[in-house]
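Participant: Sequence and predicted model, in that order:
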Amino acid sequence: MPVPDLFDEHSRFLLAAIVESSFDAIVSKDLNSVIRSWNAAAERMFGYPAEEAIGKSVTMLIPENLQSEEVDIINRIKSGERVESFETVRLRRDGSTINVSLTISPIRNAQGTIIGASKIARDITQAKEAERRIRLLLREVNHRVKNQFAVILSIIRETSDRAAGPEEFQAQLRDRIMALSRSHDLLVNSDWSGASLLELIHHHVGVFGHEQLVTISGPLVTLNSNAVQHLGMAIHELGTNSAKYGVLAQGLGAISIDWKIGEDEDGNRILDLVWREELLETVAARLESPSRRGFGSVVVERVVPLALSGKATLERQPKRVIWSLRARLDALTQPD
């Protein structure tokens, strides 16, 4: 009377438990591509209960345009090859697709004859989605870096044309690049979703000191990245002028930066932003002499309003500087 091989029986039980508890779909099929076993993970992944899947062709899981994969897999299995992991697409019961990584190995009987194949399928949908997001992010970063380079090259050119000498050029260029960097920091901290107008103004005005002379007020407005960068440039140029010739240089007078939201004659929502600088004593409060239009004037009067599809005015008097910007709110706030 034969003695039962208890070790083999325990091994089979252990293997079956491992297969059934696996998070990966494990399916066996014969050489005619007919499914012979189907674990719980396969049911979760593909939506078919075991009683519906077993006895059916595995091709029911393969999209029409990928049916040739099964022919190639069976031919390789028959020759004794193990099909190394490869990424492909499979079908669920509801007709939706799923990205999977497949590893396929031959199954042999006790005599060593190949009688089928085992397939291990791992759901890589999340990994593929992460790859897609990374590719989108890289394209977005590439786009933004190119835009930044264009802005920086423009700053270099305009600063060089208007600087009195190499030292002034270096100092002005450094300050303007640092201003861009401050706006960039705000955008990075928000994952490029934008920044509030209040935060942007504080960020740029604070570097000049004399915060007690500056009042900032207005409703909450979250700017898109384009508005952050261009309004940041304008606030920097106005602050730089004030630190040279105005309130922030004299420590006398006051600066108010206010904005409000209204509507134009066509019913479009409008942002009105005003920088108002008032000195208590007569000093040369000016961006530049009227006979010399510097880069700061170009930025606040032309570059920024053009970039924001708005209009700006700059009023310069011996004891007063007023810069006003009017732009459609959607141009400042809608994602760019």
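Facilitator: Happy to help now that I have it.
Participant: For the rest of this, base every contact and every neighbour count on C-alpha atoms.
Facilitator: Noted.
Participant: Secondary structure of residue 271: a strand, I assume?
Facilitator: Yes - with DSSP: H, G, I helix; E, B strand; the rest coil as the criterion, residue 271 is located in a strand.
Participant: Work out for me the element the closest residue to it other than its chain neighbours sits within.
Facilitator: Ranked by Cα to Cα, 6 or more residues apart in numbering and with sequence neighbours excluded, the top spatial neighbour of residue 271 is residue 261, at 4.7 Å. Here residue 261 is covered by strand 254-263, with elements defined by DSSP states H and E.
Participant: Show me what that strand packs onto, helices and strands only.
Facilitator: strand 214-217, strand 269-278 (3 or more Cα pairs under 8 Å, 6 or more residues apart in numbering; DSSP states H and E).
Participant: Okay, one more to line up with it:
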Amino acid sequence: MTNRENLLGELPAAVYTTDARGRITYFNEAAAELWGNRPEIGKDEWCGSWRLRTADGAPLAHGDCPMALALRTGRAIKGAEAMAERPDGTLVPFLAFPAPLRDDLGNINGAISLLIDISAQKQAEIQTQRLASIVESSDDAIISKDLSGVIQSWNAGAVRLFGYRANEAIGKHVRMLIPDDRQQEEDLILGKVRSGERVDHFDTLRRRKDGSYVAISLTVSPVRSAAGKVIGASKIARDITERKESESRIRMLMREVNHRVKNQFAVILSMIRETGKHTKTIAEFDTQIRNRIMALSQSQDLLVDGDWRGADLADLVRNQIRPFAAERRVHISGQPVMLSTIAVQNLGMAFHELATNSAKHGALSSDLGTVEIGWTTSDRFHLTWKETSGPAVGKTSRNGFGRIVLERVAPSALNGLGHLSFQSNGITWTLDAPLELVTTPDF
């Protein structure tokens, strides 16, 4: 073994030589490891790998490899990229640095090539490209800055969120995004970053290019050099406008629910008080109060189904009539009306009291009796409940809970007038009220 071969054998990099015809005359162990193959000295030509591929993975003939090209042209090649395919199928990307060897007369008598395994660099490039793709395609704004707060990178999400193009933001101080009354936040964030701390899910406001404000959730992480030194910060800003609006709606709904619950309690307490005044036994009280609360609950179900915007008047009538199994003898007429929440509650109680009385003493207690319910909505809301073909009805002087609801509670709640009349074959109840109090604003 020559001194040159001894020297090359000690190198950690892959090196091999050929004669002027390209036949391999020497290779070191690093070359054999890169190739995953041990070529036959003096027989195998150009390159010792099992197979070769171009940098983009296409098959490459050994006679077209960088060593062959250097021998044909008589010129050294600096950093030709290719891939060696090992017998086990592993691909090893490498850079080849082949150069012709000349005798004292300048004639080419062989060649030498240095092969640099760039697998780690390629893997790093793939990871970097993948990370860059993830950053660029993210819906969130991802920004990097140095320790003085100057913006270094700006992804497409940042363009969408803040309105500045990358060339308008990079090189500018991040304070351009921060409202005047929140400038101290940047000092606190940079202080934490310099000490290596992470700022996680910090809700705040930032200013867009057009001057509008956007609610964001901000996460800030230190960026470190290869030596572990903090050299900057990476910021991820997520638009939380919808979340904030949802939270606001929930708080508003909770206040509304609280208000409605208190109103319901007041109604139920009134029911209990008035029912107690007009019942003689515990059993009678229990039955009446249970039925009235159930009627109130049925009206609430309609409101829940309508997202608390209101309920259809015809649906409310059917809902309150259904427990008495008398729908076939109840005739409803009138154009569709979407009732307000207060009208649903009060008319629901009125229909329950009317239906209960009719089933016990009026038209619905007779097989021939019928009830006609109709309404008009021209200038004002006018509703009529009329019973016919029922048993004879005598006018009562007793002001029971039902009569109080029909003549005082429901009309008063709707700023209207209620009138209850007793005919020979059934009762008639009318209600006249302002349309705007009975219907929803969109009706």
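Facilitator: Yep, that arrived. Predicted, not measured: the structure shown is a model, and the values here were computed from it.
Participant: Give me the TM-score for this pair.
Facilitator: For this chain pair, the superposition-based TM-score is 0.91 by TM-score structural alignment, normalised by the length of the first structure; 326 aligned residues with a Cα RMSD of 2.0 Å.
Participant: Can you spell out which helices and strands pack onto the longest helix anywhere in the second structure?
Facilitator: Longest helix of the second structure, by residue count under DSSP state H: helix 241-277. Counting contacts by 3+ Cα pairs under 8 Å, 6+ apart, helix 241-277 of the second structure packs against strand 213-224, helix 282-305, helix 401-404.
Participant: can you list the ones you listed in CSV and add distance to residue 417 of the second structure?
Facilitator: Below are these laid out as CSV (distance: least, Cα to Cα, whole Å):
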stretch, distance to residue 417 of the second structure
strand 213-224, 50
helix 282-305, 22
helix 401-404, 13
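Participant: what range in the second structure matches stretch 295-311 of the first structure?
Facilitator: Aligned by TM-score structural alignment, stretch 295-311 of the first structure falls on residues 401-417 of the second structure.
Participant: rewinding a little: can you state the mean residue-to-residue distance of the longest helix of the second structure versus the first structure?
Facilitator: Once fitted to the first structure, helix 241-277 of the second structure is off its aligned match by 1.1 Å on average (mean Cα distance after the TM-score superposition for the first structure).
Participant: Okay, buried residues for that helix please.
Facilitator: 264, 267-268, 271-272, 274-276 (16 or more other Cα atoms under 10 Å).
Participant: With stretch 310-317 of the second structure instead?
Facilitator: Going by 16+ other Cα under 10 Å, stretch 310-317 of the second structure has these buried residues: 310-314, 316-317.
Participant: Break down the stretch 1-150 of the second structure into its helices, ranges please.
Facilitator: Taking DSSP state H, counting those that start in this stretch as the test, the helices found in the stretch 1-150 of the second structure are 3-9, 29-35, 66-73, 119-137.
Participant: nearest to residue 196 of the second structure, of those helices?
Facilitator: helix 119-137 (22.0 Å; Cα to Cα).
Participant: from the chain's centre, how far out does that closest one sit?
Facilitator: Computed by Cα atoms, centre = their mean, to the nearest Å, the chain-centroid distance of helix 119-137 of the second structure equals 27 Å.
Participant: same question, stretch 207-226 of the second structure
Facilitator: For stretch 207-226 of the second structure, the distance to the chain centre is 19 Å (Cα atoms, centre = their mean).
Participant: so where in the first structure does that stretch end up aligned?
Facilitator: Stretch 207-226 of the second structure covers residues 91-110 of the first structure once aligned (TM-score structural alignment).
Participant: quick one: contacts of that stretch?
Facilitator: Identification of contacts with stretch 91-110 of the first structure by Cα atoms under 8 Å, 6 or more residues apart in numbering yields 45-48, 60-63, 77-78, 80-90, 114-125, 128.
Participant: out of those residues, which are buried?
Facilitator: Judged by 16+ other Cα under 10 Å, buried ones among the contacts of stretch 91-110 of the first structure: 45-48, 61-63, 77-78, 80, 82-83, 89-90, 114, 116-124.
Participant: Take those residues and keep only those in helices.
Facilitator: Those of these lying in helices (DSSP H): 45-46, 77-78.
Participant: Can you say which two of those are spatially most distant?
Facilitator: Using Cα to Cα, the pair of those lying farthest apart is 45 and 78, separated by 26.9 Å.
Participant: so residue 101 of the second structure sits right up against residue 70, yeah?
Facilitator: No - using Cα atoms under 8 Å, residue 101 of the second structure is not in contact with residue 70; the gap is 10.2 Å.
Participant: who's in contact with the counterpart of residue 119 of the first structure in the second structure?
Facilitator: Using TM-score structural alignment, the equivalent of residue 119 of the first structure in the second structure is residue 235. By Cα under 8 Å, 6+ apart, the residues touching residue 235 of the second structure are 141-144, 218-221.
Participant: do the same with residue 147 of the second structure
Facilitator: Neighbouring residues of residue 147 of the second structure by Cα under 8 Å, 6+ apart: 190, 194, 231-233.
Participant: so can I have TSV of those residues showing distance to residue 129 of the second structure?
Facilitator: Listed next are these as TSV, based on distance: Cα to Cα, whole Å:
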residue	distance to residue 129 of the second structure
190	28
194	27
231	21
232	21
233	20
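Participant: which of those line up with contacts in the first structure?
Facilitator: Using both residues aligned by TM-score structural alignment, their matches' Cα atoms under 8 Å, the first structure keeps these contacts from those: 190, 194, 231-233.
Participant: what two of the residues you listed are the furthest from one another?
Facilitator: Most distant of these, by Cα to Cα, are 190 and 231, 11.2 Å apart.
Participant: Distance to residue 419 of the second structure added to the helices of the stretch 1-150 of the second structure, as TSV?
Facilitator: Listed next are the helices of the stretch 1-150 of the second structure as TSV, based on distance: least, Cα to Cα, whole Å:
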stretch	distance to residue 419 of the second structure
helix 3-9	114
helix 29-35	102
helix 66-73	106
helix 119-137	68
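Participant: Nearest to residue 330 of the second structure, out of those helices?
Facilitator: helix 119-137 (62.3 Å).
Participant: what packs against that closest one?
Facilitator: strand 91-102, helix 156-162.
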